[in-house]
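> just coords:
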């Protein structure tokens, strides 16, 4: 993976930072990072993008890296900013990738801009609360995370102190290692065996708290405690759903439930893969997106 300098654009209603990877004159694909996360995640698609002739544009959401707050009240409100950015970059038609907590935003873009989005790839993405499995039906790691999110839905004012605590953990020495220790064994092994990947994850997580904890808190609130502001049935573009069956952060069952609710989808469950699926399967994800037809 290679580094790319971020850029910042001042739109009428906000400031947005982003970075580009892959083929600079290639077919455009917008990348929606995880929660927490920044444009740095887009580096995972750099080499694959060059090989496939795809221009990957990784955009920071409100409060992440240099993108400004405040955000909207729903996930769907992000579409207005994306449309304005696409206009400034002269993107008439593009694909969208959403990884983990970026998945709902990718779907919102497709639902809100049906004439501009050619296809969507979801990787390790959560389903909306109304179509998720009950916590009792999950494995112990996923069950613990799901129950924690259920508490936040019932008591949403806890999101802010939780985000502040997360910010403090990230900024401490080895704070990122502490977060990785809570992931599934396959992800822990993947990170511990790759010093470069560990450094990239640390930079990404620290960048997500550059402005403090409000951006992370906003993402958690919008993705996990509120209605997203659109229906999955509104997504008319084809959706490729990628998920590892060993994912301890977002259960693979979410992928199946997303597939059942989306009008046009294909599901790719990868045996033995965890939440960092996008790091090792970037080329396959881009290929499934049908980027040649963007």
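Yes, it's here. This structure is a prediction, so every number in the text was calculated from the model and none was measured.
> use CA for all of it now, contacts and neighbours both
OK.
> so what's residue 212 closest to, chain neighbours aside?
Excluding its sequence neighbours, the residue lying closest to residue 212 (Cα to Cα, 6 or more residues apart in numbering) is residue 167, at 7.0 Å.
> so how many other residues sit close to that neighbour?
Under the neighbour criterion other Cα atoms under 10 Å, residue 167 is assigned a count of 21.
> From the chain's centre, how far out is stretch 223-236? Work that out for me.
15 Å (Cα atoms, centre = their mean, to the nearest Å).
> Could you check it and say which residues are buried?
Of all the residues in stretch 223-236, those buried under the rule 16 or more other Cα atoms under 10 Å are 223, 224, 225, 226, 227, 228, 230, 232, 235, 236.
> In helices only, show me those.
Using DSSP state H, the members of the buried residues of stretch 223-236 that fall in helices are 223, 224.
> nearest to residue 9, of the buried residues of stretch 223-236?
residue 223 (24.8 Å; Cα to Cα).
> May I see the buried residues of stretch 205-225?
Neighbour-count burial for stretch 205-225, counted by 16+ other Cα under 10 Å, picks out 205-209, 211-225.
> ok, structure two:
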């Protein structure tokens, strides 16, 4: 009996010690960027996110075609780096997407005006600008409207315009209903289909990315409820790509960074060449041989580094450690076996 009591006492003491070692959280865990609402001076409700320290480096993110204002969540696989670099991301949802009401008269310029109003509301003066894919022309409108307030411009696999750059999409010659029937319906019925980047995409190495992308697609489609689902905002934006030229950015003196996959068939490399000639101060053109329309994710770490360091640091994996090295040191290290961005990209699967 004494032996049994001693054993129970020892067990209780060991459990007490183990429980004492448990660190119980005081705050809620992060569940992704939070969307906010603000009614502008015209009475329109703007849906946006403002993620990061209030005293951080402000970054206006203009995400791709068919994304909601919460698309920053697709880059949360490098949230720790984003936080370490002190970056504050601001993203305004586009016309008709997600929860935002659709205005048939909306265009690149009206979106830029809304961004300007939002920045005034948030008290942001100088900022950097990041455009992903279909966000390219919108970013140019912002740059044209607010050239002296830019810290830097970053164009990741960003589309520009049809005229003088690439052959127009076959959809440009179709009616709105034909675009819906022949182009959009089959691709947008299931969000995961729209976000299927193929079996060889680098993002397959990021655990949970495709699930997050499907959730993002669902938010984009059904942010206004199942009865609010409407393909017209997508048609409207596609028609803007077909018809509207990119804004004049000759007044922009801020440094410009371009990131593009040389094998991109969605936004062909001719768009990168256009941006290189359109902006006067392109300080880095990062072309990635053999890579397609996922460089905005595969090299997101370098984009973050460029935002924070203005091109003076290169993100590498060297001897199993992710490092931000002086850019002048990157070339020799790459020749000796270093790889671009964080080491997790070198894994063959999730």
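Alright, I've got the coordinates. Since this is a predicted model, take the numbers as computed values, not measurements.
> if we can go back for a sec, the residue nearest to residue 212 of the first structure - that's part of a helix, no?
Yes - the assignment for residue 167 of the first structure, made by DSSP: H, G, I helix; E, B strand; the rest coil, places it in a helix.
> ok, it - contacts?
209, 212, 213 (Cα atoms under 8 Å, 6 or more residues apart in numbering).
> Turn those residues into a markdown table, columns for distance to residue 200 of the first structure and secondary structure.
Putting the contacts of residue 167 of the first structure into a markdown table (distance: Cα to Cα, whole Å; DSSP: H, G, I helix; E, B strand; the rest coil) gives the following:
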| residue | distance to residue 200 of the first structure | secondary structure |
| --- | --- | --- |
| 209 | 15 | coil |
| 212 | 19 | coil |
| 213 | 20 | coil |
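> which stretches of the first structure form strands?
7-10, 15-22, 27-32, 54-59, 94-99, 117-123, 239-244, 265-270 (DSSP state E).
> Include distance to residue 171 of the first structure and mean neighbour count when you put those strands into TSV, please.
Below are the strands of the first structure laid out as TSV (distance: least, Cα to Cα, whole Å; neighbours: other Cα atoms under 10 Å):
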stretch	distance to residue 171 of the first structure	mean neighbour count
strand 7-10	24	14
strand 15-22	22	24
strand 27-32	23	26
strand 54-59	23	26
strand 94-99	23	26
strand 117-123	27	27
strand 239-244	29	25
strand 265-270	33	17
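> which one of the ones you listed lies closest to residue 47 of the first structure?
strand 15-22 (6.1 Å).
> Give me the mean deviation of that closest one from the second structure.
When the second structure is overlaid, strand 15-22 of the first structure sits 2.0 Å from its aligned residues on average, using mean Cα distance after the TM-score superposition for the first structure.
> Which strands or helices does that strand pack on?
strand 7-10, helix 46-52, strand 54-59 (3 or more Cα pairs under 8 Å, 6 or more residues apart in numbering; DSSP states H and E).
> show me what contacts whichever residue in the first structure pairs up with residue 33 of the second structure?
In the first structure, the residue equivalent to residue 33 of the second structure is residue 4, according to TM-score structural alignment. By Cα under 8 Å, 6+ apart, residue 4 of the first structure lies in contact with 19, 20, 21, 43.
> distance of residue 4 of the first structure from residue 43 of the first structure?
Computed as Cα to Cα, to the nearest Å, the residue 4 of the first structure to residue 43 of the first structure distance reads 8 Å.
> intersection of neighbour lists for these two?
With Cα under 8 Å, 6+ apart as the test, residue 4 of the first structure and residue 43 both reach residue 21.
> The equivalent of residue 213 of the second structure over in the first structure and residue 276 of the first structure, how far apart?
When the first structure is aligned by TM-score structural alignment, residue 213 of the second structure is paired with residue 201. In this view, residue 201 of the first structure and residue 276 of the first structure are 10 Å apart by Cα to Cα.
> Next: residue 97 of the first structure.
In terms of Cα to Cα, residue 97 of the first structure sits 14 Å off from residue 276 of the first structure.
> For residue 285 of the second structure, list the residues it contacts.
257, 258, 259, 276.
> 6 Å - rerun?
Going by Cα atoms under 6 Å, 6 or more residues apart in numbering, residue 285 of the second structure touches 257, 258.
> and what of the one 4 residues further on?
Listed by Cα under 6 Å, 6+ apart, the contact partners of residue 289 of the second structure are residue 262.
> same thing but at 10 Å, please
Going by Cα atoms under 10 Å, 6 or more residues apart in numbering, residue 289 of the second structure touches 260, 261, 262, 263, 264.
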